[in-house]
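Visitor: Could you look at this predicted model? Sequence included:
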Amino acid sequence: MPTRAGSWPLVGREAELERIAGARRLDGCPGVIVHAPAGVGKSRLAREANAAAAAEGLPAIWVQATRSASTIPLGAFADVVPDDVRSDDPLELLRRSGDALRERARDRRVVLGVDDAQLLDPVSAALVLHLASTSTAFVVATVRSGASVPDAIRSLWKDAGAHRLELARLSDEAVGALVEAGLGGPVEQRALAWVIGACQGNALFARELVLGALEAGTLVRAGGLWTLKGRPPVSATLRELISERMFTLSAQERAPIELLALAEPLRVDELTALASVEASVQAEALGLISIDVPGDEVRLAHPLYGEALRGELPALRAQRLRLRLADVLQERRPLTPETAMRVARLLLDAQQSVPPRLLLDAARAALLAGDPDLGARLAELALRDGGGLAAALPLARAHTVRNRHREAEEVLAAVEAQAEAAVSGDYVEQRVVGLYWGLREVDAARAFIERAGRWADGRVWTHRLLPLRDLLSAQRSDFGTTVRVTAEVLSGGQADDETRRGNEARHALALLFTGEGGRAYELAHALRPTVPLRGYHETLALGGWTLIALETGENFDDGDAYLSRVLRDAVRADDHETAGLAAFGLAATEFTRGRYRSAARWFDEAALQLERRDTFGTMTVVSAFRVGIAAATGDAVAALDALARMRDTFGPAGPWRHQVPYVQRAEGWAAGPGAAEHFLGAAAQCEALPIFAAQLLYEALRAGAEVAEPMAALAARGDARLVRAYARHAAARDAAQLLAVADEFAAIGALRYGMEAAFAAAAAAMRAGDRECAHRAAARARELFQPDQGAAPPVFEGLDPNAATLTKREAQLVELAREGLSNAEIADRLIVSVRTVESHLYRAMNKLGVRDRRAL
């Protein structure tokens, strides 16, 4: 666990370090001046640049400027320049100091790091300029943005030719990498989102946030992830850093900052009416608030200002400010649901009642904002106020989101008569979904749908209930029925938009299970929702698309890009199920790539999120994949443990029908010597689901069974890119065909299967006595193998284990040659000689058993 005194790694600054090193190697360049706001990491960057120069054998000196030393001539250089060089003559002092440094460096060019150069005394600043101008030193100096800088330091980049480097705040990705590196392990996305959002790219703030959460016990290691347990308080150290900026503010000047701390954003006229124009102007001038003029919004310049101020506000003053804010926000026209929610939160925090007219809109907005506790509180108030069915629906949804399915059912059952009078299709669907998925009370759901069927006559109502009836008969019917039912409803043209989208999502899933993977992918891709997801239909669309993209193998990279965005946005919105489904999709594709440790990390994330809500029982499939990870990495004990946990997720009721192929595959992975037989039997049981039967049959092939004939039959019925690759592997009879299969799997992204196909090709080539082909296939297998992911690398009997292993440079050149680049073009791109390219390619081709460059 990191300590406060510990040093965190430098991340996200590779380009800047390279730029400083490049400038150091330029003739005539006197240095680099790094400009950045406080906390961004300029000091750390300069220290790393200094250390890199020292590692190259150059004399490196570090000077730290401070306010206290700035009153003493050469105060910053007290530990660098000997006392005997002192002189009352400034020019003589500079000359002697320079001579002393040159002697210390033995006439080599010094790399001089100067931190906080804006604090240098005039003599020290002049010495830095003198050393740089006489080529005695290459200067790497840091300067705080906006600070007054000594003329001599400014002259370094204005006149002497030093490079000016504006250091930007860390990217979100770099902050995430910094936090995980500092903690020494993967961190859940919610915790990363909190740090990223709160620190705003400030490396110092990121570190202090994490250390403060560790000290408070709100950031803990749970399983394979660092997780947040509650909202961490702002640490005393961080509060001190923030308070420095507000220490001199008067009460009037603090007013706009306090208001925004309680309710940002505000409109400009709202803020100036509540505070004053003068105070708002002053806060903006000091960089404490940020005004978006086109958007007419005012926010705090940094979110941590609000965190710190809220903790310091006296209770009575905070209450008075909240009431004033609530009054102002209620004057907005139109009064949106989001504004109604903000008003309600302010009033509740001020221990005041919420106007009844705001309750329902505020409750619905709270649910969309990922705050089911607030949504439930407001919906309960609305229900007590006579809100009836309209209040019961969001209240039941709030219960469902928090896995309180019995409470949701009780709320809905109490208003059944009102729903019948209103002929509410939304009510019917919400109640059926809760009974079926949440409580698994299928008989109760069937009895209810029969009652609901009598609420109205006509084709529109029949079509509204038809997919729900099909869902409830799912244990006895096949997916072909679902295809027909959803197609009938969609062809009617009378469904509302939400009902239509829900039926399209069901239709896409049914197409996948009946073997029409191409059509399923196209439809599901068009239905991909954005966060925030609006109810069951969009959750179904997301889950369906994730499953379809995984099992068809149409475009893993596109899927990963989409799911990464969904995961990020869902975590920010506190939508746990959406985040869990996105993390599951990322994990499953990483598993298919053979990146088992990466997959385990994302499965941990998925499980963490799905524990909060899991409509479709995705946790069963997560546990099934964990069995696969344990089997692939040779951990039999972990495989049995994951298998037991998988069985616990569905209990005596057994898995849902859409889970069966995954459960069967996991059972086979843990079956040991009987795996092939198990997979063959499971494939026969899933014969009506050709894409999934092919997957199980392929596992039988991997376990040593001959499956060419049944696989060809399944491929004729299962339209999916992965199924076609399975069939080609099953039919391959020589090394060349197996190598082609390996390339096909690699193009899909199924690298684990591609590696195995290439391994099989090497074995086939050895049996045929073709050592050249065997070397080429072995090299391809090693290329597709994912190192440091927990699995053992492939071992080729009869071949030198190093003969087919390309060096990093050889692999890079081979890849460029495969792209069609000539030796000269490769040399230009990599800034090496053509002769170097030729020699490396020659060795690589020998290792690969290739005589012709075109065979690469």
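Guide: Right, received. Where do you want to start? Since the model is a prediction, treat every value here as computed from it, not as a measurement.
Visitor: from here on, contacts and neighbour counts on C-alpha atoms
Guide: Will do.
Visitor: Need the residues that contact stretch 295-306.
Guide: Contacts of stretch 295-306 from elsewhere in the structure, counted by Cα atoms under 8 Å, 6 or more residues apart in numbering, are 197-200, 242, 257-258, 260-262, 264-268, 271, 287-292.
Visitor: one more time with 6 Å
Guide: Under the criterion Cα atoms under 6 Å, 6 or more residues apart in numbering, residues 198, 261, 264-267, 288-291 lie in contact with stretch 295-306.
Visitor: wait, which of the residues you listed is closest to residue 553?
Guide: Nearest to residue 553, judged by Cα to Cα, of the contacts of stretch 295-306 is residue 198 at 37.6 Å.
Visitor: How many residues are close by the closest one?
Guide: If you count neighbours by other Cα atoms under 10 Å, residue 198 ends up with 19.
Visitor: From residue 242, how far off is it?
Guide: Using Cα to Cα, to the nearest Å, we find residue 198 at a distance of 12 Å from residue 242.
Visitor: Quick one: the strands in the stretch 1-150 of the chain, in order.
Guide: Along the stretch 1-150 of the chain, the segments classed as strands by DSSP state E, counting those that start in this stretch run 31-36, 60-64, 110-115, 137-144.
Visitor: Just send those strands back as JSON lines, with distance to residue 324 and mean neighbour count too.
Guide: As requested, the strands of the stretch 1-150 of the chain are arranged in JSON lines below (distance: least, Cα to Cα, whole Å; neighbours: other Cα atoms under 10 Å):
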{"stretch": "strand 31-36", "distance to residue 324": "38", "mean neighbour count": "24"}
{"stretch": "strand 60-64", "distance to residue 324": "48", "mean neighbour count": "19"}
{"stretch": "strand 110-115", "distance to residue 324": "46", "mean neighbour count": "26"}
{"stretch": "strand 137-144", "distance to residue 324": "38", "mean neighbour count": "26"}
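Visitor: Take the contacts of stretch 295-306 and lay them out in JSON lines including distance to residue 492 and secondary structure.
Guide: What follows is those, written out as JSON lines (distance: Cα to Cα, whole Å; DSSP: H, G, I helix; E, B strand; the rest coil):
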{"residue": "198", "distance to residue 492": "50", "secondary structure": "helix"}
{"residue": "261", "distance to residue 492": "52", "secondary structure": "helix"}
{"residue": "264", "distance to residue 492": "47", "secondary structure": "coil"}
{"residue": "265", "distance to residue 492": "45", "secondary structure": "coil"}
{"residue": "266", "distance to residue 492": "47", "secondary structure": "strand"}
{"residue": "267", "distance to residue 492": "47", "secondary structure": "coil"}
{"residue": "288", "distance to residue 492": "58", "secondary structure": "coil"}
{"residue": "289", "distance to residue 492": "55", "secondary structure": "strand"}
{"residue": "290", "distance to residue 492": "52", "secondary structure": "strand"}
{"residue": "291", "distance to residue 492": "51", "secondary structure": "strand"}
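Visitor: take a look at this one as well, against the first:
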Amino acid sequence: MTERLLAGESVMIAGPFGSGKSHVITAVAAELRQLGHDPVVVRGSATLRSAPYGALDVADDTRLEALRPGEAARHETPTVIVVDDAHQLDDFSLQLLTRSILHGRSVALFAVGTEPGAADSPGASGASGAPAALNDLWLEGRLHRTDLALLDPDTSEELLSEYVGSGLLDSVTRRALHVRAHGSRRLLRELAFDAATETVAGRDPLALGRELAPGSRAADVLAATVADLDDDQHRALAVIGRLRGMASATACRFIDPAIIDSLVQRGAVHVDDRPERGLYADPYLAAASTARLAPGRLDVALDVIATRALATPEQPRGAALDRLIATFWHSGRSTVPSPETVDAETRRRILAGAAHSANSGGRSDLALAYTAMARKYGDHASLRLESSRARAGLQDFAAAFAELAGIDAAGVCTGDLRRVVRWWSSLTTWLPVEGRGASLTGWLEASGIDDPSILCEIEVQRAEAACLAMDWSTAVAVADAVLEVEGAHTLARVRSAIMSAFADVQRGRFDEGLAKLAAADRANRDPVTGRPVSLMVELALLSFEGGAAFAAGRPMPAHPQRLRVVTLLAAHRDDRSSLALAGVAAAVVLGIAQSEPDVTDVELEAALRRLDRIELAVWRPLLAYLRVTALARNGRTDDARAALDEVDDQLLSHHLIYRYSRDTTEAEISQRPVRGEPVETTISPDTYFPRHRGTVRRIGADRRAQPESQTEASGPPRATGTATAADRAGGQSAPGSASDAAGGGPARGIDAVLTERELEVALLVARQLSNKEIAHQLYLSVRTVESHVYTARGKLGARTRRELGRIVAGSE
């Protein structure tokens, strides 16, 4: 660009906010000064746009005066002008600058801000929203145009690695930072430094409600990001930020749809792909817009929304509005109708819905306050359910069970009853106290409940409990029976399929397990769009599928891309449980399956920090042991022992699999070399999914007394020795697998199977370079290298990095 300007050619840089326009022109101006040319610097401004020549006058440079009509040229060489935010210039300034370019009295570098998608918007000024005068110069060939794009996820990954390194932030945080940066490199950098600071301090950088420090560089960049929004856009962004997930149709009742569309085009608001099309505003941007509103203006807007929603109870509200109204009632706000003035059913639904949201967000205290308020006017099963969840979150488990036992099952609708039974079962699994499972069954029998779709929820819990007891045959039998129940809820079917598949994999029946997981995946897909119906289910399936495929020695090349899609979706929704499960899936797909213990450690450490729902807590100890194993495999034995000590020993008595996992983990640590000694980098499925009975001590007297006929049905399956994936599949190699590519099958060379980049990466793997070393050598991000390694292994049928290197080396 500098060369073009010095050659007498003007340039326009066009791009959305955050695409790097200002950074580019600042660099060009600095380079011009180094070459002995002092450019005139002009900055457009919305506040000066109404004043003729406003921005030029503020620049206060006599060289600009010489360009005005009637002034004689003072220099033989054209004046070099650099203009930032040229789209904010007034018409007089634009005409003066374009005229001087046409007369050869100046050359200029313009930075023009455009709206994403502005080229397709009615009334856009010129191509992609550029000012008409500059667009005419471009079309006449008097001005060179360069368009800058917003950051894509891959570029964000590479920049994050440059800013804070590749091993500090987990992939979920990195995706969330990409979403929150809105395409801005500058904002991404500041958010990355902030996230790194939080992570080093042992805090979650994505913690709900966390605010950036006032006056911090990240806060200043965010303020600049929303500086050009008008007052109505600020108010709309602040409202949507407060009512996260509000359905688009509901939002349009209170906010001008054109304003919502403008915020969506800018990327400030994300529209979910669910049928209700929920709206999600970035919490940082929403806070920045709130700060620019007049004091109390947001409160007035929210008061109006809450009052109108209560005045039209027949209109759908959704969880976001329920949370808002319940918050106002809880705080005793007098500017909205009180709960006493609202009909009983509407009041109950609002407070029960708000309590559910509070429980899901880890605010057990708030959930309990909502249910207590509602129960002053009458009791209901949904209120007792949320009260039970809240009391469990507060560690008052006796009260949690008492709340459930006080529900009259006979008077509960099917939907609420299913949720009650599902929660009761989860609570029983987490705290397997003698008699509590039987009390649930007796509670249903006493009320005459014999609906198979309800009773099968208990069977799902039995299957899960059997897995935790390592009673694999019982787990399969019970779970498969649920799959045959007509009318069973989709979630019950999916959970049963996962438990059955988990048990099959532990018994070495990989084909059956993977087939069940594939069927569960299809059940969670919308038949029209093909998208996942439930994000949480999709993430759970991805975790179990990745683990099963790794244990079977079958790389799944589609998993990384599938993970990227759902992780971005979780980042947009900013739901803590979804972010936790996304971290678990990333640990399996990017860490364990790719033999990267350092990645496994980072992903699981972040996931465990976010995993606080009791419905998921039953798997928490197993994930903790997986992380300890990753630390040991990475040569960090001291850290592994410290992490092992953090796992609550009292949990070991709850389920046999906890004790077994701890024993295998301790055995893994004891086999590791001391810090500083070399560590074997090849990781087999047995590292994370141990199936050799001889590696640990026998567990429990009941286990020692178990008949030999049950050794396959319960506990780790028979040792598999050194059998390969092809051996387990019956000795058959899939077409295009490692044996084919290496010369044992069809005459296809490695270069015919892999892309040029995949082959380049695989050859460096064969030279025993780590992913980080490969990334440095090829100028790629570590994540990109990980993706190439994983894809190459899938194409060649390689179970591990070492096998991939051996196949590629043997073909040279």
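Guide: Nice, I can see it. All of these numbers come straight from a predicted model, not from anything done at the bench.
Visitor: all strands in the stretch 251-400 of the second structure, in order from the N-terminus.
Guide: According to DSSP E, counting those that start in this stretch, the strands that the stretch 251-400 of the second structure contains are 269-271, 278-281.
Visitor: Mean neighbour count added to those strands, as a markdown table?
Guide: What follows is the strands of the stretch 251-400 of the second structure, written out as a markdown table (neighbours: other Cα atoms under 10 Å):
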| stretch | mean neighbour count |
| --- | --- |
| strand 269-271 | 22 |
| strand 278-281 | 26 |
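Visitor: which one of these lies closest to residue 359 of the second structure?
Guide: For the strands of the stretch 251-400 of the second structure, the distance to residue 359 of the second structure is smallest for strand 278-281, at 20.0 Å, taking Cα to Cα.
Visitor: what about the closest one, distance to the chain center?
Guide: In terms of Cα atoms, centre = their mean, to the nearest Å, the centre of strand 278-281 of the second structure is found 15 Å from the chain centre.
Visitor: For residue 788 of the second structure, find the nearest of the strands of the stretch 251-400 of the second structure.
Guide: Closest to residue 788 of the second structure of the strands of the stretch 251-400 of the second structure, according to Cα to Cα: strand 269-271, at 30.0 Å.
Visitor: quick one on the thing from earlier: right, and the strands of the stretch 1-150 of the first structure - which one's nearest residue 457 of the first structure?
Guide: strand 31-36 (70.1 Å).
Visitor: Output the contacting helices and strands for that closest one.
Guide: strand 137-144, strand 163-166 (3 or more Cα pairs under 6 Å, 6 or more residues apart in numbering; DSSP states H and E).
Visitor: export these to CSV and tack on distance to residue 88 of the first structure?
Guide: Formatted as CSV, those follow (distance: least, Cα to Cα, whole Å):
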stretch, distance to residue 88 of the first structure
strand 137-144, 24
strand 163-166, 33
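Visitor: which one of these lies closest to residue 649 of the first structure?
Guide: So among these, strand 163-166 is nearest, using Cα to Cα, at 53.1 Å.
Visitor: Contacts made by the helix or strand hosting residue 557 of the first structure with the rest, please.
Guide: Here residue 557 of the first structure sits within helix 556-572, counting by DSSP states H and E. Residues from elsewhere that reach helix 556-572 of the first structure, judged by Cα under 6 Å, 6+ apart: 190, 579, 582.
Visitor: In a markdown table, list those residues along with secondary structure, distance to residue 520 of the first structure and neighbour count.
Guide: What follows is the contacts of helix 556-572 of the first structure, written out as a markdown table (DSSP: H, G, I helix; E, B strand; the rest coil; distance: Cα to Cα, whole Å; neighbours: other Cα atoms under 10 Å):
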| residue | secondary structure | distance to residue 520 of the first structure | neighbour count |
| --- | --- | --- | --- |
| 190 | helix | 32 | 22 |
| 579 | helix | 23 | 30 |
| 582 | helix | 19 | 28 |
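Visitor: Nearest residue to residue 390 of the first structure in space, please, no chain neighbours.
Guide: residue 360 (7.7 Å; Cα to Cα, 6 or more residues apart in numbering).
Visitor: if I look at residue 411 of the first structure, how far off is residue 392 of the first structure?
Guide: Distance from residue 411 of the first structure to residue 392 of the first structure, counting by Cα to Cα: 6 Å.
Visitor: these two touch, right, residue 827 of the first structure and residue 835?
Guide: No. Assessed by Cα atoms under 6 Å, residue 827 of the first structure is found out of contact with residue 835, at 8.7 Å.
Visitor: number of nearby residues for residue 417 of the second structure?
Guide: Other residues near residue 417 of the second structure come to 22 when the count uses other Cα under 10 Å.
Visitor: May I see the strands of the stretch 251-400 of the second structure arranged in a markdown table, with distance to residue 761 of the second structure as well?
Guide: Shown next, in a markdown table, are the strands of the stretch 251-400 of the second structure (distance: least, Cα to Cα, whole Å):
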| stretch | distance to residue 761 of the second structure |
| --- | --- |
| strand 269-271 | 36 |
| strand 278-281 | 39 |
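Visitor: returning to that earlier point: what about the helix holding residue 557 of the first structure, how far off from the second structure?
Guide: In the superposition against the second structure, helix 556-572 of the first structure averages 3.2 Å from its aligned positions (mean Cα distance after the TM-score superposition for the first structure).
Visitor: In contact with the closest residue to residue 67 of the first structure other than its chain neighbours, which residues?
Guide: Nearest residue to residue 67 of the first structure, sequence neighbours excluded (Cα to Cα, 6+ apart): residue 119, at 5.9 Å. Residues near residue 119 of the first structure by Cα under 6 Å, 6+ apart: 65-67.
Visitor: Please determine how far residue 119 of the first structure is located from residue 130 of the first structure.
Guide: Taken as Cα to Cα, the span from residue 119 of the first structure to residue 130 of the first structure is 17 Å.
Visitor: Repeat that for residue 723 of the first structure.
Guide: From residue 723 of the first structure to residue 130 of the first structure the distance is 71 Å (Cα to Cα).
Visitor: so is residue 201 of the first structure in a helix, a strand, or just coil?
Guide: At residue 201 of the first structure the chain is in coil, as set by DSSP: H, G, I helix; E, B strand; the rest coil.
Visitor: Look at residue 723 and residue 130 of the first structure and report which has more neighbours.
Guide: Neighbour totals were compared for residue 723 of the first structure and residue 130, and residue 723 leads with 29 against 19 (other Cα under 10 Å).
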